[in-house]
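*Asks:* Need a 3D model of the sequence below.
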Amino acid sequence: MSHPSHNSELHKKSISIHNFWEKVYTKLLRICKNTILQIHDWLFHSYQFSEFYTNELNLTIASRSENFIFKNDTWLVEVSNHFMSHRFDLLGSGWTKVYFGMKFRGLEEIHYSTANHPSPDVLGNWLKGLINRSNLAKSQSIWNLIEQPYTPIDWQIDFKSGYRWNEKTWFTNIQFGHKTGVDIKVPWELARMQHLPLLAKAYSFAQKQLNGFSDPEVYIKELQNQILDFIATNPPRWGVNWASTMDVSIRIINWLLAYDLFTAFGAKFDDSFSKIFFNSVYEHGNHISNHLEWHPKYRNNHYLSNIVGLLFVAAYLPSTKKTNSWLIFSTKELINEIKLQFHEDGSNFEASTCYHRLSSEFAIYATALILGLSAEKRQALRNNGSKFSRYSEKSKIMFHPLPNSNDESPFPDWYFDRLEKMVEFTQKITKPDGHIPQIGDNDSGRLVKLFPIYRKMEVKTAKENYLNLSTFSELQDQDNYWMEDFLDHSNMVSAFCGLFIHSDYDNFGVNDEEKLFIRALSRGTKVNITNSSSVIIKPGITDKSSSEDWQNCDLLLSRYSPSEIITNIHFDNSINSDSLDYFSYSDFGLFICKSKEFYLSIRCGSVGQRGNGGHAHNDQLSIELFVNGKNIIADPGSYLYSPLVNRRNEYRSVFSHFAPHIMSKEPSDLTKGIFSLNDPKAEVLYFGKKGFVGCHEGYGFKVYRRITITDFDIIISDYS
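*Replies:* Below you'll find the predicted structure:
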């Protein structure tokens, strides 16, 4: 008889060999499919024709427009005029007009120039040097639908550095990170076209002839022109804007919502435009379904965005066997990924407070859309469709009673609890000034920016306060500069309040428009979780908060007293330390002490992404401190990803964080990769009324930090 442990080892080896060959097979299959598809796209145009152009889209918001009214924000006239002029402010670019042959400010004095740029003409002859031969005729026919005069947007350009990708490059051959100072996220961000829903908002006020807005038809024309411009100059699978499935997904969601909103406010689109538009919606769905950013272990917000993008396409297009399979797959995968990518305490698994907001928006918008599906689409979900993808098991979607309701949904009770905890996490970690602490990466990513928060300042002030704008010259110094506030996440809470009956967040998520918008998306469905019988994990003091735990820390740290480093921060006014509330998010690795006058966040936990650390920084035991209306210590953020590796690592470095420093060492190796970080094994030893004690082993030995809070001081002691 074989020894049990021997059998176990053989079984593990068998699984390992099986997994290896499965990976080899999958990779070879993908290479073969892409090769065949690329040959096809060289010989024949890549635009696809579908049966959908003869049908209506399943418009959700338009069906409830009678209950949906926008507020005229003070910034809307000027910001929408920027968009109408093709002027965008993305990733720190400043408001920049994007066109062929434009001038570039450069990125930290790094400039690229395009020797020859086309001169657009009405007939589309200019496209001959731009579009590959197989797509040229189709591209020109689409361009000819654009209402002139119109200046095309250069969708392939990094309009900060001036580097330009090529429309004739097949999407899998697109390179990035190969040129210093070049940021591929700039054209990707532009091509998300998140400004289009705001044009619908402006259109609603133009109809009322409010001061500053253009004629309503101008906004309809601009929406049609920009979308046709993109479709004509970005044939499917060609150029930079098909290389990231995440950005393809976000783009099509914003297209659909913009179209829906315009229709809700009475816009009528040209039939020729609608035919091209509907076909492109289908093309986007096909591209997403065929190029999912899935990984057996390290999938993240990219894959979540793919699911939500495919869900929107499936929900808006008429029901067919294919679109129903997309609907079933994306609904099942949404539920699976929410469980995987959000901890039980509601925090996101990527160790970034800003990516928490992005992924939470994916979850809330997708949930609202599914709850608002038509009867036909809901019936499609109940059917056991054919297996669409190897990433999802072939199983029938189970419907569950909505909490405290007679209605049903495909979401189990734990799912709604998880969404509620996502929002509670954001609320609890928010500072008294309404901003969240910047833990980990922040690329300002959003799903939909229909209700952005802008702060007004003069251009001169912006140039003085922001280094990246010091050479900005697009606007005059006395002009208004509308700066988007990416650290105010209250709109995400407002979106949640549009979907859920939960009074705890009504005063925090104060944007009633966002609530109404989500309510329209869900066709009025609201989830009552106030008395849910499911288990909800409440944030609070950790299990390491007893007097005995504190005494044990005292005893432990007494051994290190000769090397103790003490920082004492004194407050002019009492913070009343007895009034502090304490919130523990140990799954994320974030601990909060706060009151109306005082805020302290402490970072101590996992690097996220199941150990990959792709969006984490060397910030273990670092703090953010806000006292009596002022930021005393704040995280600097991320700045850049791939354009300048040294700058990327500078912002990830321990020396950019208020954390324990050991000479010139880094607690995790920054050279491992710009989206990877070793886990320094951080551990909380005490968190409670007496303060905080934690440690990590990133330097090869344990370093400790103790934080004590009094009415007039915060005392930080480091030991190693």
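*Asks:* CA atoms for contacts and neighbours, from now on please.
*Replies:* OK.
*Asks:* which residues in the stretch 401-550 of the chain form strands?
*Replies:* 408-409, 454-458, 480-484, 500-501, 527-528 (DSSP state E, counting those that start in this stretch).
*Asks:* Same list, the ones you listed, but as TSV with mean neighbour count and distance to A267 please.
*Replies:* Formatted as TSV, those follow (neighbours: other C-alpha atoms under 10 Å; distance: least, C-alpha to C-alpha, whole Å):
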stretch	mean neighbour count	distance to A267
strand 408-409	16	32
strand 454-458	15	27
strand 480-484	19	28
strand 500-501	18	30
strand 527-528	18	32
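*Asks:* quick one more, to check against the first:
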Amino acid sequence: MLIKYLLEEIKLLGFTGTAFRIYYEFSLTSGLKKLKDNKIAIPKPDISFSKWKKNRKKIFLPDKKTAFNVLNTLLSEEEKKQIIKIANNALEGKILCFSKWQGNYGCPINWHYNPKKKVFWPKNVHWSKIMRYEKKCGDIKLTWEVNRFPHLYFIVRAYILTNYSKYVKAFKEQLLSWEKENPYPYGVNWYNGQELAIRMLAWIYALYMMADDPVFDQETFDRFLRLLYLHTIHIENNISYAYYAVHNNHLIGEALGLYISGLLFPYFLESKRWREKGKKILQSERCLRQFYEDGGYCQLSFNYQRLALHYYLWALRLAEVNQDIWERKENIMKIFDKSAKFLYSFMNSSNGQLPNWGANDGALLSPWISCDYADYRPIISFLSYITRKKRVFEKGPWDEELFWFFGKEAIESEIKPYKLSSRNFPITGLHVQRIKPDTFLLFRCGSVKDRFGQADQLHVDLWWKGINIAIDGGSYLYNDELQYHRYFVGTKSHNTVIVDNQDQMYLHRRFKWLYWTKAKLLSAFPLEGEHYGYRRLKGEVVHRRSINLLNENAFIIKDKLIVTEKIKHKYDLHWLLGDFHYYVDKLNNKVFLITLHTPKGNFYVKLECNINAEIIVNRARTDFFVPDGWQSRYYGEKIPALSVHVICCSKNGCEFTTLFTDKI
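*Replies:* I've put the predicted structure just below:
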């Protein structure tokens, strides 16, 4: 069986991808990477801090005085206090992680610490060997988070609001500490090129906004340039992995790192090469083809699409203010326009949230907004303005990102919302049935085209009066507590039918699905589709689902499991519901009624099977092998949800009917 899976993996990778992967793994294990890194010598560019301040390359950021005036107008007193509070906590090593929970990394910060597992990654091991310690040290992303410097976006804004130089001093000290504790090329923080690029952007933001403070000095500027050089040369030396092996936002982020470093800091012999190489990759089909023609993205995740778009937004704005001509700018602008309409189609108008669809690793490239992490109004506003010079929403904290990129005139521009309506996105395989701005349904139905994403065919996400009733589980952790990773990425956390406790695809490695599911949309209105992921089972099971609107507050969903021969299978209709107080009423052996007590009143879920069935409701079950009843909106945090199962066994397939309604 292992040979069978290996051959399938090679088929999906292709000859070039497979050959490169073999070479890359050899270069890691043989020590070739280490030999190359040891030959790097850091040049000392001929540029003083004072000269740089007078002749610095243009960036899109506003001056400090304008930023002070706009932030005081745009943000409420409570929002400003929160920014300062988060910044002050960061001075003590208490970092807002993944825009949600606080991780204590110590004071001074320990850059190798995992605050959840309370363990340290070794800092004297070459980066190419560091993953040998993953089992002991836990999810690497929990250590990388502080090294992305998300707290700098709060420290800088606190500095602007208060004019206290203690924030500049804190940045100086953290930069000094980081260089001392992360000698190149050792430790966990040199392992991933995308992480280096994200860190560089935070440092550049702080440099440009703090450079005129008397506390900022030549020594700190020299340190910044040293680290910038090491980060960029390391990305350049290893970007081939992202180019040939992964085909996702890692490549876009690393290319941005090359471009921004070469463009803004032309003081190294390599600067021109970096700029041109980054620019070439960002305009290549390898990157642009990641975005689908219907507005979706190859990683099948709203969150990863936002991250990829943020990378391009940084790149294009820098190119614009420096008059650097991009031959394929119009192609990228079309991607922006399609992406804006795509994301907006799935937005809950009352809070800007989208369904928690696809992998969600907590990435928010520049957290310089006071909105919730799950609020997509900032990115939609930005995409709208860069493509048509119009805003989408009335003035609010979501305009802050627009201000950072475009200045004061952008947040005073004309408002013209996109149209909210039912839409089909057949390439991505997502469909939305929109009843009201805050009542709608997402339907996942479309053949898998890339190796990313989750085993979620025919999943339904239901929002009623702004409340997410039937939810998508999320991700939680990628690299620790792997039973939860398998749960969240697999079929068991999604609102669909599970056959024989199996996923719709085969999870070969932690992030690699084999035997990609084929699916077909049979009708766009009313919605109906089927998937063939379970055809590999005896009897060639096909799952067909139809969705009908009864009225503006009631949906009826019918599931039909079809077999070609009489083979007994276990069928599990699963609904992951929000964590509401609930009551279950068994009407008979085939019909069950769940009453949910929501903040907007009672909501009902009536479930029926055409043969005798049992109902099980799990909330926050912690079974080591099969967790159940969990959701994760923010990376590293899981909270309870209601996992409802209607289970039957049959040789002839079966049928389920689910009614979602506010009245019985």
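*Asks:* Just give the TM-score of the two.
*Replies:* Here the superposed chains carry a TM-score of 0.72, computed using TM-score structural alignment, normalised by the length of the second structure; 523 aligned residues with a C-alpha RMSD of 3.2 Å.
*Asks:* aligned partner of L482 of the second structure in the first structure?
*Replies:* By TM-score structural alignment, L482 of the second structure lines up with V645 in the first structure.
*Asks:* I figured its match hits F675, correct?
*Replies:* No. Taking contacts as C-alpha atoms under 8 Å, V645 of the first structure lies outside contact range of F675: 10.7 Å.
*Asks:* Serialize the strands of the stretch 401-550 of the first structure to a markdown table and add fields for distance to I17 of the first structure.
*Replies:* Output for the strands of the stretch 401-550 of the first structure, formatted as a markdown table (distance: least, C-alpha to C-alpha, whole Å):
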| stretch | distance to I17 of the first structure |
| --- | --- |
| strand 408-409 | 40 |
| strand 454-458 | 54 |
| strand 480-484 | 51 |
| strand 500-501 | 47 |
| strand 527-528 | 47 |
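*Asks:* Which one, of those, ends up nearest to F70 of the first structure?
*Replies:* Closest of the strands of the stretch 401-550 of the first structure to F70 of the first structure is strand 454-458, at 16.3 Å (criterion: C-alpha to C-alpha).
*Asks:* residues near the closest residue in space to the match of L482 of the second structure that isn't next to it in sequence, how many?
*Replies:* Take V645 of the first structure and drop its neighbours on the chain: the residue closest to it by C-alpha to C-alpha, 6 or more residues apart in numbering is I674, 7.1 Å away. Neighbour count for I674 of the first structure, taken as other C-alpha atoms under 10 Å: 17.
*Asks:* you'd agree F70 of the first structure is in a strand?
*Replies:* No. Assigned with DSSP: H, G, I helix; E, B strand; the rest coil, F70 of the first structure falls outside any strand and is coil.
*Asks:* Touching, I556 of the second structure and L659? I think so.
*Replies:* Yes. The pair I556 of the second structure / L659 is scored as a contact, 4.5 Å apart, by C-alpha under 8 Å.
*Asks:* neighbour count winner among these two?
*Replies:* L659 (21 against 18).
*Asks:* for the more buried one, what are its contacts?
*Replies:* A554, F555, I556, I557, Y604, V605, K606, L607 (C-alpha atoms under 8 Å, 6 or more residues apart in numbering).
*Asks:* do that again at 7 Å, thanks
*Replies:* Contact analysis of L659 of the second structure by C-alpha atoms under 7 Å, 6 or more residues apart in numbering lists F555, I556, I557, V605, K606, L607.
*Asks:* Surely it is within a strand?
*Replies:* Yes. Per three-state DSSP, L659 of the second structure lies within a strand segment.
*Asks:* And it, what's its match in the first structure?
*Replies:* Checking with TM-score structural alignment, L659 of the second structure has no match.
*Asks:* Quick one: the helices in the stretch 201-350 of the first structure, in order.
*Replies:* 216-233, 245-264, 271-290, 301-316, 321-341 (DSSP state H, counting those that start in this stretch).
*Asks:* what's the closest of these to S134 of the first structure?
*Replies:* helix 216-233 (12.8 Å).
*Asks:* ok, and what's touching the closest one?
*Replies:* By C-alpha under 7 Å, 6+ apart, helix 216-233 of the first structure touches 84, 139-140, 142-143, 146-147, 152, 196, 199, 203, 206-207, 273.
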